[in-house]
Each structure stands twice: as C-alpha cells, then as structure tokens.
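Visitor: this one's sequence-less:
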C-alpha cells in the first residue's frame, strides 16, 4: 500500500544555472540534476511526495572555517555558506514542498539576476571571474 507522503532531497549546485568555464562537465551534470528534480517534482507532487533539489554555492566543508572549492580566488565572507545552514534550508524546503532551494541571499540574487540579464553578459562575467 502506498504511503502517500515523504520527501526526496537531491543535491545540485548554483553551477547548474550559470556558465562555468573549465567546469563544463560539472555545470552540465548539476543542470541535469536540477532539471530532473524539478520534473520529478511535477510528476510526484499529487502523490504526497515532496521532491526538492538544493543548489548551494560555496560551502565551508570542515570545522574551523576550512573553505571548500578548488579555485584560488578569494570570495567575500558573505558568499561562504555554513553546511549546517544549508542542510536546515534544504530540509525546510522539502517540508514546505518547494522544488528548488538556493541557500544564501547572495546566491539567490545572482540566480535571479542571471535570469533577466542577456546570456552574453552572464557568460562574460563568469569568464572574468573564473580567469582570476
């Protein structure tokens, strides 16, 4: 007998929304995960199962403020996310039935801006960022 409730949480990245020079396969796999999750959300939502994808940016990965990521450039402190905060936001998104969770105000703003700017502007900005 079906349970008619539950939650699925997939992990992606903001890289799935943005161009990432020297990271094409990573960005493409994250775009796939985000798109697939949103599609499964549409298919499953009437069943009572909530499907969510969390798309964080740069997340601190260890104790003592150890930074994640592989790039050598410095990000403003406000761009680093705490892993516990990311987990809390993701679980809240599943519980409230939101299909996409983008933790962190700077990242939500960047994604919103990228959706209204011409793609060429976004590409140039990220080419400059990743060239550092």
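Guide: Structure's in. What do you need? These numbers come from a predicted model, not from an experiment.

Visitor: Only C-alpha atoms from now on, for both contacts and neighbour counts.
Guide: Fine.

Visitor: can you give me the strands in this structure?
Guide: 6-11, 49-54, 100-101 (DSSP state E).

Visitor: So what touches the last one?
Guide: By that I understand strand 100-101. 34, 38, 52-56, 89-90, 93 (C-alpha atoms under 8 Å, 6 or more residues apart in numbering).

Visitor: Would you point out the most distant pair within those?
Guide: 38 and 89 (17.2 Å; C-alpha to C-alpha).

Visitor: thinking again about what came up before, pick the most buried one from the strands of the chain.
Guide: strand 49-54 (a mean of 25; mean count of other C-alpha atoms under 10 Å).

Visitor: Now do that one: which elements does it pack against?
Guide: Contact analysis of strand 49-54 by 3 or more C-alpha pairs under 8 Å, 6 or more residues apart in numbering; DSSP states H and E lists strand 6-11, helix 24-44, helix 83-96, strand 100-101 as its packing neighbours.

Visitor: this is the other structure I want to compare:
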C-alpha cells in the first residue's frame, strides 16, 4: 500500500507543461525584442546610408535641393522612401561651392511587435541621421 501512495506522489506527468508555462512568456519577449531590434537596426542603417549618399551626391553633382532629394528617395528602400523627411543645408548660401553641405534625414518607423512598443512608449520610433561633407 505504501508503494502505491509513493508512486502517486512522485508522478511527474505535468512537469514539462509547468516549466513551459513559466518560461514561454520570457522566451516570447526575447524573440520579440530580437525581431524589433533587427528591424530598427536595419532601418537605421538605411537612413544612415541615405544621408551619406545624399551628401556625397550633393558635393559632387548638384546644388539643387530637389535633385538631391530625388536622388535620396531613389536610393532609399521602398518601406521608407516615401515617408522620410529630408533637410538639406548649405553652410555658404551665397556660394554653395565654398562651404559644407549638411543632410539630415529622419523618419518614424513602425514597431513590429506590441511587446517592444510598451518599452518605447508608442507604436513608432523616430530614427534620424545627419551627414556633413565639404563641397568639392
């Protein structure tokens, strides 16, 4: 009789389910963080590249802000090309060939998972980049 009672007490049928229930929320939060960090990091790299390429285009090819903006939108990835805000400033307004060009690009990027949205206070995150180059 003691043997039957001990067997019933030592049964571990639900142990794996309980462990899964305890660790699954933590694993989902880590996975959502990885996904969102990768998404934001990729978009930040794209915005950095657009600012750098826009400044390079401005110092070599053109002083027309419209042409520079068109070039930046052409090289930008599709998900940010229409929504980026571009600010182009020449340090020497009277003669742009004798100064610097400053290209500032910013955009509101949507956060993919709602879990990370709790930590950044909203559903979007503002990413921006600037690049300054001497006009050649």
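Guide: Received, thanks. Note that this is a predicted model, so its numbers are computed, not measured.

Visitor: How close are the two chains, by TM-score?
Guide: Here the TM-score for the pair of chains, by TM-score structural alignment, normalised by the length of structure 1, is 0.24; 58 aligned residues with a C-alpha RMSD of 5.1 Å.

Visitor: Please identify which of the helices and strands packed on strand 49-54 of structure 1 is closest to residue 126 of structure 1.
Guide: Nearest to residue 126 of structure 1, of these and by C-alpha to C-alpha, is helix 24-44 at 12.4 Å.

Visitor: That closest one versus strand 6-11: what angle between them?
Guide: Note on geometry: by axes from the mean of the first three to the mean of the last three C-alpha atoms, to 10 degrees, helix 24-44 of structure 1 and strand 6-11 are set 170 degrees apart in direction.

Visitor: ok so, going back, scan the contacts of strand 100-101 of structure 1 and report the most crowded one.
Guide: residue 52 (28 neighbours; other C-alpha atoms under 10 Å).

Visitor: was I right about that residue contacting residue 38?
Guide: Yes: the pair residue 52 of structure 1 and residue 38 qualifies as a contact (C-alpha atoms under 8 Å) at a distance of 7.3 Å.

Visitor: Excluding residues flanking it in the chain, which one is nearest residue 44 of structure 2?
Guide: residue 127 (6.3 Å; C-alpha to C-alpha, 6 or more residues apart in numbering).

Visitor: And the one you found, how close does it get to residue 87 of structure 2?
Guide: Residue 127 of structure 2 sits 14 Å away from residue 87 of structure 2, going by C-alpha to C-alpha, to the nearest Å.

Visitor: Neighbours of the residue nearest to residue 44 of structure 2, how many?
Guide: 18.

Visitor: helices or strands up against whichever strand or helix holds it?
Guide: Following DSSP states H and E, one finds residue 127 of structure 2 within strand 124-134. Where contact means 3+ C-alpha pairs under 8 Å, 6+ apart, strand 124-134 of structure 2 is packed against helix 15-60, strand 100-110.

Visitor: the inter-axis angle of the longest one versus strand 124-134?
Guide: Helix 15-60 of structure 2 and strand 124-134 meet at an angle of 30 degrees, taking the same axes, to 10 degrees as the criterion.

Visitor: Grab the nearest non-local neighbour of residue 53 of structure 1.
Guide: Residue 53 of structure 1's closest residue in space is residue 10 (C-alpha to C-alpha, 6+ apart), at 4.6 Å.

Visitor: show me the contacts for that neighbour.
Guide: 33, 37, 51-54.
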